[in-house]
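Student: here is a sequence with its predicted model. Questions after.
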Amino acid sequence: MELTWYRKGTIYQIYPRSFNDRSGNGVGDLKGITEKLDYIKSLNVDIIWLSPIFSSPNDDNGYDISDYCAIMDEFGTMSDFDELLSETHKRGLRLILDLVANHCSDEHNWFKGAKKSRNNKYRDYFHWVDPASDGGPPNNWKSFFGGSAWEYDKNTEQYYLHLFTKKQPDLNWENPEVREEIYNAMRFWLDKGVDGFRMDVIPLISKRKGYPDAPDFGFRKIIEDVYANGPRVHEFLREMNQKVIRKYDAFSLAEGIGVNQELAGLYVNEDREELDMLYHFDVLECTIVNGKFEEETPFDLVNLKSIFKKWRDAVHGTGWITNAMGNHDFARLVSRFGNEGKYWKESAKMLITMLATQNGTLSIYQGDEIGMTNVNLDSIDEVKDVQSINFYKESMESKKYTSIEAMKLINKEGRDNARTPMQWSEDINAGFTEGEPWLKINDNYKTINVKRQDNDSNSILNYYRNLLSIRKENDVFIYGDVEELDFNNNSFYGYRKSFRGKGIMVLLNFSDKNYEYMSSWEMSMDDVLINNYDNIIMDKEKIKLKPYQAIVFRLSD
């Protein structure tokens, strides 16, 4: 397996609205990102992924695009983008954009035209279906954000499909003109020098003929069997690769929603010539059964190990994946999987050690490098996320949850947790803006911020920097054959890796208690590549791990 630049690279995801505001309007912007490029470079990451920056009415914070070749007014101008791209490349970094090709905004000119009449030239850019015999929606499909996935248009007396909000109509990829529109938009940005795309919900672009009703089982299964992996998805992706991606020094990263490990190779195996890599949801949703605010299961470390192993085995030697445990759609990494209290620092370091030593490209999300945590929103008036707002409204209407219960669930799993503004300093508004921030800033910003950690050698921030530097110099962190250690242990995660004559052993304590591990090798301090504590207690083969301790040993040939 060739370790190309995009496979070896570490991705740093930026949610522009919440990163850094230079204009003073309370919303992060492109100039704000440019201002922080030296900081980003200092993290030892390689690729910047920007969540959508295109023109949008922001019903879903940019994932509803009204012009694929224009910049959102709140974020700046095209010249601001050109400067950002140039300055990014000057620092030896790459930049990828978030391509939303399954749907657009209902304020896009395509949809405005499509609504005018059934004969409009843009009508077939979308999915229009006659009402059912009772006048209702054509089938029982539900939106990801609650309610029906169909919206009735009185003017033309048909329903249109929107798997997300009603202001995000799904594009009809069966129409070759639609595909060419998307390809032209991709070429526009690639010709500017962009280094690739993260592709939002791309497995959903091919719809099943006849729009059959969804079976009566959990929503995650419906996504896999009904919404994703449609009959022509691989044909479309192969065409996209042939006509666009392969003609540039660029790569494609798919959001693998609805894709399980059995199907992964169809998307990312090299001989398929479709996508360069994907990130899956099995880790991100390992405690979620059928919906973010519905059934939950307790965190199970053995299950997490199984997920990593299944996905590693699914593409080993044939394809590639990206590993992420945090992004803009999920609650904060350390709040979900670590310990926000006594072992906040240790658990944050342990989690990134685990991620950075898994096979595949590493993706980290802004703020996780300083251990940002979930926020406490006091009422629905403070919530900005459309998914959480819709859940709250449905809960009040159905009386399934009280307002207190609904807010508790939103504060635990809602997307606003990951979208609170970046905490740069102890200054007002965490140094994010001089204006009124678009979303509440976490109250803990005076103790958790970049400035406080920057010169602290023991900080989470400097641990990330050190770990990612070591990762750059050791390909075995990125890829290799893996031997699991004590696999069924639910508080300890250990494994050995080997690649091209180099080896490492990774030991991770996932508990708040000491754990003693007996190694089959006699280890010494000289073998330690990185350790998230000041010291290690060991006696030859016996290694005593402190709560949430993470150690990576170098193994001799």
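Tutor: Ah, there it is. This structure is a prediction, so every number in the text was calculated from the model and none was measured. Numbering: from 1, shown residues only.
Student: only C-alpha atoms for contact and neighbour calcs from this point on.
Tutor: Fine.
Student: just confirm residue 312 contacts residue 323, I think it does.
Tutor: No. Counting by Cα atoms under 8 Å, residue 323 is not a contact partner of residue 312; they are 10.2 Å apart.
Student: residues in contact with the closest residue to residue 100 other than its chain neighbours?
Tutor: Sequence neighbours aside, residue 200 is the residue nearest to residue 100 in space, at 5.1 Å (criterion: Cα to Cα, 6 or more residues apart in numbering). Listed by Cα atoms under 8 Å, 6 or more residues apart in numbering, the contact partners of residue 200 are 98, 99, 100, 101, 102, 254, 255.
Student: burial measure for the fifth one, as a count.
Tutor: If you count neighbours by other Cα atoms under 10 Å, residue 102 ends up with 22.
Student: give the contact list for it.
Tutor: 170, 171, 200, 201, 202, 204, 205.
Student: any idea how far the last one is from residue 93?
Tutor: When Cα to Cα, to the nearest Å is the yardstick, residue 205 and residue 93 sit 30 Å from each other.
Student: use this one as the comparison:
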Amino acid sequence: MTEHLWWQRGVVYQVYPRSFQDTDGDGIGDLEGVRRRLDHLVELGVDAVWLSPIFPSPMADFGYDVADYCDVDPIFGSLEDFDRLIADVHARGLKLILDFVPNHSSDAHPWFAESRSRRESRKRDWYIWRDPAPDGGPPNNWMSNFGGPAWSFDEASGQYYHHAFLKQQPDLNWRNPELRAAMAEALRFWLDRGVDGFRVDVIWHLIKDEGFRDNPPNPDYAEGQPDITRFTQAFSADQAGVFEIIAEMRKVVDDYDERVLIGEIYLPVERLVAYYGPDLSGVHLPFNFHLILAPWNARRLAELIEAYEAALPIGGWPNWVLGNHDQRRVATRIGPAQARVAAMLLLTLRGTPTLYYGDEIGMMDVPVAHELAQDPWERNEPGHGRDPARTPMPWDGTPGGGFTTGAPWLPIGDPAALNVADAARDPRSMLALHRALLTLRRATPALSVGAYEGVPAEGDVLAYRRRIGETEFVVALNLGHKPARLEFGESRLEALLSTHLDRMGPEPAGSLALRGDEGLLLRLR
């Protein structure tokens, strides 16, 4: 274990601050709320807290439109609140990871105000400005991830500026060395305050095609899909020059002891692993979202795990994610029973897992009517909103769920039906399962940093071994609702944990029986 860094051994827990704990009654979570709930994370057994953006922002995209990279938005508190939070995080033996949003700023950022003030502005080139096409329209066919063209026209200067997301989120020009230096200083500002690392938003977008060529049409596009899928992003993202930029970020982070750089990357496995960088000079962890995106099918997942393990560069550390603020919750995608199996999968695969707040109690998406939508994507392209996965954490069964004494910024669902306090008293709850899994993972190096080896299985069963030296475990997961069996020779197995939380002890040799929706963690005796 001492040969591995904390971010290799540990488990990351994502907090969406707006929805975690409100302490001032405005219905929006804050930093003091995160601080007051740290004991929950300690009891759960995670190792690091990742905060979604807390920077000053007009909140057009809820903090992913940054107006100042070196401060805290008053909605969440102050720098003093942040300092108290990080001190308490470290006092509890935890780490703190900040969300960093370098692809774009807010249009309210002083940098952009200066950039758009005139063409001769010294910060004009800090953003991406282009002349209109010959017909007066946008410079090319690039589409915004939130619908419509990725270009907005500035009447005063007669040019378009690029925005991969909202028009209020102009993209920064990472080919400009002054911009790069300013961003490095922003990273150092937080590292000097003790931050243990960064999750870098849409890192594969940072460099665009130098010629701004049109993206090719997507042959698989169908009506009703988001606008962004009309074209393949061949020239608007995942460009070769991005690795030089990431290497510079990595050098800044590496100037501090044991800090981690994580990149948000939605790309196929073969492109994803490129973001470890030449000679591992890239991000430490290119986020692997394929458990979210893949069909919940044992054979497909087995192939995915093997392909990912095979694609990793020598020395590259794997990671796995089941949920985040941009995706439907895992219990909604595959159902509450299979969400328990998924938890065992996430927390026993080789590599660093990331948990999304609320998944440890089995939270599901909370319906949010279109007319009540907060998410700009939902307002622009109905049916694609992310609000249902961002709703407040239900801490207890009171009407405000223990989250707020005011009106919550998003509906809180039915806290009487599912909440942390009740789950903590239930020995077979989803929370109890997570605590048990995390306890075993922490006590058992084979489950966190040991070798991975697939076990042949059929039908709905996914199985694999985890091993360090003579210590060996088997994980057997039934991804179906009906009973299944795993043929396992004559090895003698001892069940340590079932996702049903009712099965321990020696198992008969030769064939392992799994109930529907059951996962088993076993030790070879």
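Tutor: Looks like it came in fine. Predicted, not measured: the structure shown is a model, and the values here were computed from it.
Student: now the TM-score, please.
Tutor: Once superposed, the chains reach a TM-score of 0.94 (TM-score structural alignment, normalised by the length of the second structure), with 514 aligned residues with a Cα RMSD of 1.9 Å.
Student: so residue 205 and residue 93 of the first structure - more neighbours on which side?
Tutor: residue 205 (25 against 20).
Student: counterpart of residue 425 of the second structure in the first structure?
Tutor: Correspondence of residue 425 of the second structure to the first structure, assessed by TM-score structural alignment: residue 455.
Student: do I have it right that residue 333 of the first structure meets residue 368?
Tutor: Yes. With contact defined as Cα under 8 Å, residue 333 of the first structure counts as touching residue 368 (6.8 Å).
Student: which residues are in contact with each of the two?
Tutor: Common neighbours of residue 333 of the first structure and residue 368 (Cα under 8 Å, 6+ apart) are residue 326.
Student: so between these two, which is more surrounded?
Tutor: A direct count of neighbours by other Cα under 10 Å for residue 333 of the first structure and residue 368 places residue 333 higher, at 28 against 23.
Student: residue contacts, that one?
Tutor: 325, 326, 348, 368, 373.
Student: correct me, but the first one touches residue 284?
Tutor: Yes. Contact criterion Cα under 8 Å: residue 325 of the first structure and residue 284 qualify, at 5.5 Å.
Student: assign residue 83 of the first structure to helix, strand or coil.
Tutor: helix (DSSP: H, G, I helix; E, B strand; the rest coil).
Student: now residue 52 of the second structure: how far from residue 388 of the second structure?
Tutor: Counting by Cα to Cα - residue 52 of the second structure and residue 388 of the second structure are separated by 16 Å.
Student: make that residue 237 of the second structure, sorry
Tutor: Applying Cα to Cα to residue 237 of the second structure and residue 388 of the second structure gives a distance of 28 Å.
Student: of these two, who's got more company?
Tutor: residue 388 (24 against 18).
Student: checking the residue in the first structure that that one lines up against next. Helix, strand or coil?
Tutor: For residue 388 of the second structure, the aligned residue in the first structure is residue 417 (criterion: TM-score structural alignment). At residue 417 of the first structure, secondary structure determined by three-state DSSP is helix.
Student: residues in contact with residue 417 of the first structure?
Tutor: 330, 331, 332, 373, 374, 375, 411.
Student: what's the match for the fifth one in the second structure?
Tutor: Right, the one you point to is residue 374 of the first structure. Checking TM-score structural alignment: residue 374 of the first structure goes with residue 365.
Student: ok, now the first one?
Tutor: In the second structure, residue 330 of the first structure lines up with residue 327, judged by TM-score structural alignment.
Student: make sure residue 266 of the second structure is indeed in a strand.
Tutor: No. Checked against three-state DSSP, residue 266 of the second structure lies outside a strand; its state is coil.
Student: count of neighbours near it?
Tutor: When neighbours are counted by other Cα under 10 Å, residue 266 of the second structure comes out with 18.
Student: contact partners for it?
Tutor: Counted by Cα under 8 Å, 6+ apart, residue 266 of the second structure has contacts 272, 288, 289.
Student: corresponding residue for it in the first structure?
Tutor: In the first structure, residue 266 of the second structure lands on residue 257 (TM-score structural alignment).
Student: so residue 451 of the first structure touches residue 422, yeah?
Tutor: No. When contacts are counted by Cα under 8 Å, residue 451 of the first structure is not listed as touching residue 422 (11.7 Å).
Student: quick one, which of the two is more surrounded?
Tutor: Counted by other Cα under 10 Å, residue 451 of the first structure and residue 422 do not tie: residue 422 has more neighbours, with 31 against 19.
Student: give me the most central residue, the second structure.
Tutor: By Cα atoms, centre = their mean, the second structure has its centre lying nearest to residue 324, at 4.7 Å.
Student: test my guess that it contacts residue 356.
Tutor: Yes. With contact defined as Cα under 8 Å, residue 324 of the second structure counts as touching residue 356 (5.5 Å).
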